[in-house]
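[1] I'll drop the sequence and a predicted model, then ask my questions.
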Amino acid sequence: MCRWAADLGDAIFLEDVIAAPSHSLIAQSSHAREAKSPTNADGFGVAWYGDRPEPGLYRDILPAWSDSNLRSLGRQIKSGLFLAHVRASTGGATSRLNCHPFTSGRWSFMHNGQIGGFEKIRRRLENALSDDLFDQLEGATDSELLFRLMIGEGLSSDPYGAVSRVTSRVIEASRVAGIEPSLKLTAAFSDGEALHAVRYATDDHAPTLYTAAFAKRAGRCVVSEPFDRDGRIWREIPQSSFVTMTRDGTSIRPFAPATTRWALAS
C-alpha cells in the first residue's frame, strides 16, 4: 500500500518532509517500514496551498526516488499546508491520473488503503454520484471515487459526516453485491484551512497513522509512518479515529460508519 505525509503550520520548504529527513517520503518510496510492501514506486504526487484558494498539484508516474523535478520543486516551494503521497497500486493502471493527491476546487485528498471487491461494486458506487461529480472522475481508482463520493455527501460543510456516510455506503454496496465488506481507509484531506485525516478498517487492521508537533516551528503533521525521530514525539492514532488539525491545535475523536442505509441499484 501507499505512504503519505501532510503538514500544516508555518510555511516550510516541501523538501523538509519529502526529501530531507532520514526516513523522508522519498526514502519511504523505496524502503517503507510499516507497510505490507516496502516499495511504493507506482507514481507520486504533491498538492500544496499558497496565495490562491485552490491547491497547486504536481503528479507523475516515476518512482519518487528517481524524479529530479520533485527534488528541485521541493527545494523551491514553501507552503504552510501540503499533502504528499507515494503510490503502491492496489488497482488501476500506473498513470498520472491515478496518482494521488486528487483535487476538486479548494479540496485535496489522498488515501492509503483499498476497497475490497471494488470491481464488483464500482458501478453501484458510481451510480451514487451526480452527473457533475461523475464527469469529474479522471482516473480509475477506488481512492478517487471515494473522494468524489465524499464531495457529494457534503464534504465542504461536514467533513466527518461525509466520510462516515461514504464509508457506510461502501459497506452497504458490498453487502448488496453479496461480498464481505472489506475497506481500509487511512486518508488525509484539506480545504486549505484545516487538515483532516481518518484511520478506519472493517477488519480492524487499518493502515498506520501518526501525528506529531514540531519543536522548532509552529506546525504539526500527520503521516503514514514517522520520517525521523529528531525533535518530534510521534503519536500513533488509534484505529477508528478522525483527526482534525488547525493552526490552533489537533482534535481526535472516534470514527464509525453512519447508520443510514441506502437502496442501491443492482
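    On my side now, so go ahead.

[2] every contact and neighbour count from this point should use C-alpha atoms.
    Fine.

[3] remind me, longest strand of this structure?
    strand 3-13 (DSSP state E).

[4] right, and the helix or strand after that strand?
    Counting by DSSP states H and E, the next helix or strand C-terminal to strand 3-13 is helix 15-18.

[5] which positions in that following helix come out as buried?
    Applying a neighbour-count criterion of 16 or more other Cα atoms under 10 Å, one finds Glu15, Val17, Ile18 buried in helix 15-18.

[6] export those residues as JSON lines, with columns for distance to Arg3.
    Output for the buried residues of helix 15-18, formatted as JSON lines (distance: Cα to Cα, whole Å):
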{"residue": "Glu15", "distance to Arg3": "16"}
{"residue": "Val17", "distance to Arg3": "12"}
{"residue": "Ile18", "distance to Arg3": "11"}
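
[7] nearest to Arg229, of those?
    Val17 (12.7 Å; Cα to Cα).

[8] hmm, that closest one is touching Leu25, no?
    Yes: the pair Val17 / Leu25 is scored as a contact, 6.7 Å apart, by Cα atoms under 8 Å.

[9] ok, and here's another one to check against it:
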Amino acid sequence: MFYVALTFGLQDDTPLAVERMIGTIEAAGNRHGVPDPLQMTVAVSDGRRLWAFRYSTERHSRTLFFSTDVRTLRALHPEIEALREVADGARIVVSEPLGDLTGAWHEVPESSYGHVADGGGELRGLVPRPA
C-alpha cells in the first residue's frame, strides 16, 4: 500500500495519494471478486506533519484515536508527570486509547483522516478515487 501511494504522489499530496491508493486496491479487489478488499488504519509523516487515515471498504474500520494537544492534557491532568516530558503541541495517534484520561482521546471517524502540523490539527473525510 505504501508503494502504491508513493506512485500516486504521497510526498506531494498525501491525502489524494492515499485516496487513489484506496481506489486502486478496491478496483483490483472488485475485478477479482474479493469482498471488502481493504481494511486499514495508516499513519504517514514527513517529519513535520502527520496524517492518520481510517478506512475500510465495508465501512466498519478498526478504531483510530488521536490525543488532545499535550498542553491541554497537562492542564486537565497536572498529576501525570509523563505529560511534562512530552513536547508542547505533540499529538499521539493510537489504535486504542491509552488509559482512561477524561478529554484525552478523540476517535477518527469512519472514512476520515486527521492531519496534524505545528500543534494544530483537523479532520477531513476520505473519498476513494480512481487512479
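    Received, thanks. Predicted model only: the values in this text are computed from it and were never measured.

[10] and the TM-score between them?
    Here the TM-score for the pair of chains, by TM-score structural alignment, normalised by the length of the second structure, is 0.80; 115 aligned residues with a Cα RMSD of 1.6 Å.

[11] so what's the most centrally placed residue in the second structure up against?
    Centroid-nearest residue in the second structure, with Cα atoms, centre = their mean: Ala52, separated by 1.5 Å. Shown in contact with Ala52 of the second structure (Cα atoms under 8 Å, 6 or more residues apart in numbering): Thr41, Val42, Ala43, Val44, Val93, Tyr113, Gly114, His115.

[12] mind checking which of the residues you listed land in strands?
    Thr41, Val42, Ala43, Val44, Val93, Tyr113, Gly114, His115.

[13] my read: Val70 of the second structure touches Ala90, true?
    Yes: shown here, Val70 of the second structure and Ala90 form a contact pair, counting by Cα under 8 Å, at 5.8 Å.

[14] among those two, which residue is more densely surrounded?
    The residue with more neighbours, out of Val70 of the second structure and Ala90, is Val70; 21 against 16, by other Cα atoms under 10 Å.

[15] how far away is that one from Gly103 of the second structure?
    Separation of Val70 of the second structure from Gly103 of the second structure (Cα to Cα, to the nearest Å): 11 Å.

[16] translate Ile171 of the first structure into the numbering of the second structure.
    The equivalent of Ile171 of the first structure in the second structure is Glu26 (alignment by TM-score structural alignment).

[17] name the element its match belongs to?
    Using DSSP H and E, Glu26 of the second structure maps to helix 14-31.

[18] mind checking the SS state of Ser61 of the second structure?
    coil (DSSP: H, G, I helix; E, B strand; the rest coil).

[19] quick check: it touching Glu110?
    Yes: counting by Cα under 8 Å, Glu110 is a contact partner of Ser61 of the second structure at 6.5 Å.

[20] neighbours around Gln76 of the first structure, how many?
    So Gln76 of the first structure, with other Cα under 10 Å, has 11 neighbours.

[21] ok, which pair from the contacts of Ala52 of the second structure is furthest apart?
    Across these (Cα to Cα), the longest gap, 13.7 Å, separates Thr41 and His115.

[22] please identify the helix or strand for Asp88 of the second structure.
    Here Asp88 of the second structure is covered by no helix or strand, with elements defined by DSSP H and E.

[23] what does Phe147 of the first structure correspond to in the second structure?
    Using TM-score structural alignment, the equivalent of Phe147 of the first structure in the second structure is Phe2.

[24] ok, now Ala187 of the first structure?
    Counting by TM-score structural alignment, the partner of Ala187 of the first structure is Val42.

[25] list the contacts for its match?
    With contact set as Cα under 8 Å, 6+ apart, Val42 of the second structure has these partners: Ala52, Phe53, Arg54.

[26] ok, it to Leu123 of the second structure distance?
    For Val42 of the second structure, the distance to Leu123 of the second structure equals 14 Å [Cα to Cα].
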